[in-house]
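Undergrad: Show me the folded form of this:
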Amino acid sequence: MSDLLERTVKDANTMNNVKKKGSSVERVLQIVEVLAKSAKPMGVIDLAETLDIPVPSMYRLLNQLQPLQFVQLDLHGKVTCGKRTHDLALDLWKNSPFKAERLAILQQLSAKIGESVGIAVLQDLEVVYIDRVISDWPVQIQLPTGTNIPIWACASGKLLLTQLADNKCERIVEKLSLQALTTHTQTDKKQLMTSIAEVRKTQIGTDNEEFIPGMVACAVPIPNGEQPAFATVFTHSPTVRKSLDELLSYVPVMQEAANELSVILNQEYNE
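TA: Predicted structure coming up:
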């Protein structure tokens, strides 16, 4: 009888340990989830109160997550999602069950424009192509999915900068080290801010041979409900086929595609 009781106590202790471990895992996932949904970095105490986690426990969990790059601290000690969390989000996007629908819309758009098109998002100080449909032309500009482009030198980058608050956008541009990638790259910060201000009005990003010589591009935002856009629809072309003005004439069909993609994105995040 005593052996049975001893085994029962051991089993109960084991279950409690499993429960505690499961609780820790759940808390970690909740931290990442709350940070991913937050429009701005969160203070440790605010994060602890939001999740009803004791502050010392929150510090312990964050200290475990930070070296793994799931979270990071900004200059003010506030918490945001880390590089690994961003990479995870991009991987989920790339392997989403809705990818076929996104590509179908992009394929139709590419056929209308006659040029390569795609979807781009902001990652740190670069723009990343996450979906792309290549045109049928024998002469192509090789920018495959996963390509990283400096935000100051591309249409989508300047457009996504306009989705940030004015003061935040200015702080980022002020800290950028603007390198000339072509003779047309904007390396003067005042000139770049003037361009961004114009893009903020029109919500159309442009690249006039600023990233690659002989290539022009434009981009429109994918609507995100009441929130700022986090992705764009872009197209680019060699100047031997289309000028920037010719590309811009396709903005209305690009905006139609962006609206269709917005519906799919809402399905992805709500289902």
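
Undergrad: C-alpha from now on. contacts and neighbour counts both.
TA: Noted.

Undergrad: separation between residue 155 and residue 244?
TA: From residue 155 across to residue 244, the span is 11 Å (Cα to Cα, to the nearest Å).

Undergrad: intersection of neighbour lists for these two?
TA: Counting by Cα atoms under 8 Å, 6 or more residues apart in numbering, the contacts common to residue 155 and residue 244 are 206, 217-218.

Undergrad: Filter those down to just the buried residues.
TA: 206, 217-218 (16 or more other Cα atoms under 10 Å).

Undergrad: May I see those residues arranged in a markdown table, with distance to residue 13 as well?
TA: As requested, these are exported to a markdown table (distance: Cα to Cα, whole Å):
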| residue | distance to residue 13 |
| --- | --- |
| 206 | 63 |
| 217 | 63 |
| 218 | 61 |
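
Undergrad: for those, which one is nearest residue 114?
TA: residue 217 (13.1 Å; Cα to Cα).

Undergrad: tell me what the helix or strand that that closest one is a member of is packed against?
TA: Assessed by DSSP states H and E, residue 217 sits inside strand 215-221. Packing partners of strand 215-221 (3 or more Cα pairs under 8 Å, 6 or more residues apart in numbering; DSSP states H and E): helix 155-161, strand 205-208, strand 231-238, helix 244-248, helix 251-270.

Undergrad: do you know which of those lies nearest residue 132?
TA: Within these, the stretch nearest residue 132 is strand 231-238; the backing value is 9.2 Å (Cα to Cα).

Undergrad: structure for this one too, so we can compare:
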Amino acid sequence: MDRTPEKDGEHVPTGVRSLYILEALARAGTPLTPTDINETLGLPKPTIHRLCKRLEHEGFLEKDLDGRRYLPGKRLRTVARDVLGFNRFLQARQAVLRRLSERVGETCNITLPEEGGMVYLERIETRWPLRVQLPVGSLVPFHCTASGKLYLSSLPPARRENLVRTLDLTAHAPNTITDPEELLTALEAVAQTEIGTDKEEFVEGMVAVAVPILDDSERLVATLAMHGPTQRMSLDDALALIDPLREAASELCGLMPADDADRGHGSAA
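TA: Next up, the predicted model:
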């Protein structure tokens, strides 16, 4: 953080100190211990411990698997998602989605990682009468969706494995991967191609592909996906449309509030 009034001898209200903690965590992009936060902000250690516990109690922070580090809680991620949908780039993102949907002829969406799965941030439906309808705000699993598998593949290997082993690998369709080892192997392949796929793993009769939307630091902040019924397209057909998806994802990188000009974005767990 460039500057905190605390360091300049100014009084900082408790509420603002809490915001500094949340901002430091969002900028770090990785779970932090209270000591890490202290090194960043220079606030008194007892104050940081007290505020972190309060923020955890209110749902803005939660503990990582090791029980020592904090990461954004469900409430903070919800705020980040709401701000993301409210910002001035909303119409521009929807225009990109609309052009992409018209070009590929299928439903396209943007999803964000959330606790327990991927949440639909924005969506443009195909005009075909036969389609799978999942409205904005829908939460879909990590392990059997193109976007979810792409997100999991973007995590550091150790964190990826830890998360996979905590997931409920429920079978949703004939091809759902329910074995952790098999899923981890599949995710290694996804990490190499940076393309998430779903071949009737989430919904029987549906295929999907997803590509990453990156921030300025090349971190995955969201995913761009398209899906369609197997009556109209195979997975190979969907993969043949990857270039238009990647082009649209590149446009969307500049429309996501991940820089200083749009500080409403927080890292998702």
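
Undergrad: hmm, back to that, how about the helices and strands packed on strand 215-221 of the first structure, which one is nearest residue 35 of the first structure?
TA: Of all those, helix 251-270 sits nearest to residue 35 of the first structure, with 15.6 Å by Cα to Cα.

Undergrad: ok so, going back, tell me which of residue 155 and residue 244 of the first structure has more neighbours.
TA: Counted by other Cα atoms under 10 Å, residue 155 of the first structure and residue 244 do not tie: residue 155 has more neighbours, with 29 against 19.

Undergrad: Pull the contacting residues for the more buried one.
TA: Taking Cα under 8 Å, 6+ apart, we find residue 155 of the first structure in contact with 204-207, 217-219, 234.

Undergrad: Trace it over to the second structure, please.
TA: Mapped onto the second structure by TM-score structural alignment, residue 155 of the first structure lines up with residue 146.

Undergrad: Equivalent analysis for residue 254 of the first structure, please.
TA: Aligning on TM-score structural alignment places residue 254 of the first structure opposite residue 245 in the second structure.

Undergrad: Repeat that for residue 82 of the first structure.
TA: So, by TM-score structural alignment, residue 82 of the first structure is matched to residue 73.

Undergrad: so its match makes contact with residue 53?
TA: No: in this structure residue 73 of the second structure lies outside contact range of residue 53 using Cα atoms under 8 Å: 12.0 Å.

Undergrad: Looking at these two, which one has more neighbours?
TA: Between residue 73 of the second structure and residue 53, residue 73 has the larger neighbour count (other Cα under 10 Å), namely 22 against 17.

Undergrad: who touches the nearest residue to residue 220 of the second structure once chain neighbours are set aside in this structure?
TA: Among residues not flanking residue 220 of the second structure along the chain, residue 214 sits closest, at 4.6 Å (Cα to Cα, 6 or more residues apart in numbering). The contact partners of residue 214 of the second structure, taken as Cα under 8 Å, 6+ apart, are 220-222, 253.

Undergrad: so which of those residues is the most crowded?
TA: Counting neighbours by other Cα under 10 Å, the top entry in the contacts of residue 214 of the second structure is residue 222, with 27 neighbours.

Undergrad: which one is the alignment partner in the first structure of that one nearest to, not counting chain neighbours?
TA: Counting by TM-score structural alignment, residue 222 of the second structure lines up with residue 231 in the first structure. What sits nearest to residue 231 of the first structure in space, not counting adjacent residues and going by Cα to Cα, 6+ apart, is residue 121, at 4.6 Å.

Undergrad: neighbours around that neighbour, how many?
TA: Burial measure for residue 121 of the first structure: 21 neighbouring residues, criterion other Cα under 10 Å.

Undergrad: so it sits right up against residue 233, yeah?
TA: No: Residue 121 of the first structure is beyond contact range of residue 233, at 9.4 Å (criterion: Cα under 8 Å).

Undergrad: shared neighbours of those two, which are they?
TA: Listed as contacting both residue 121 of the first structure and residue 233 by Cα under 8 Å, 6+ apart are residue 156.

Undergrad: Helices of the stretch 1-150 of the second structure, start to end?
TA: Using DSSP state H, counting those that start in this stretch, the helices of the stretch 1-150 of the second structure run over residues 14-28, 34-41, 45-57, 74-86, 90-104, 146-154.

Undergrad: Reformat these as CSV; add distance to residue 176 of the second structure.
TA: Listed next are these as CSV, based on distance: least, Cα to Cα, whole Å:
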stretch, distance to residue 176 of the second structure
helix 14-28, 33
helix 34-41, 39
helix 45-57, 34
helix 74-86, 26
helix 90-104, 25
helix 146-154, 12
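
Undergrad: Among the ones you listed, which comes closest to residue 128 of the second structure?
TA: Closest of those to residue 128 of the second structure is helix 90-104, at 11.1 Å (criterion: Cα to Cα).
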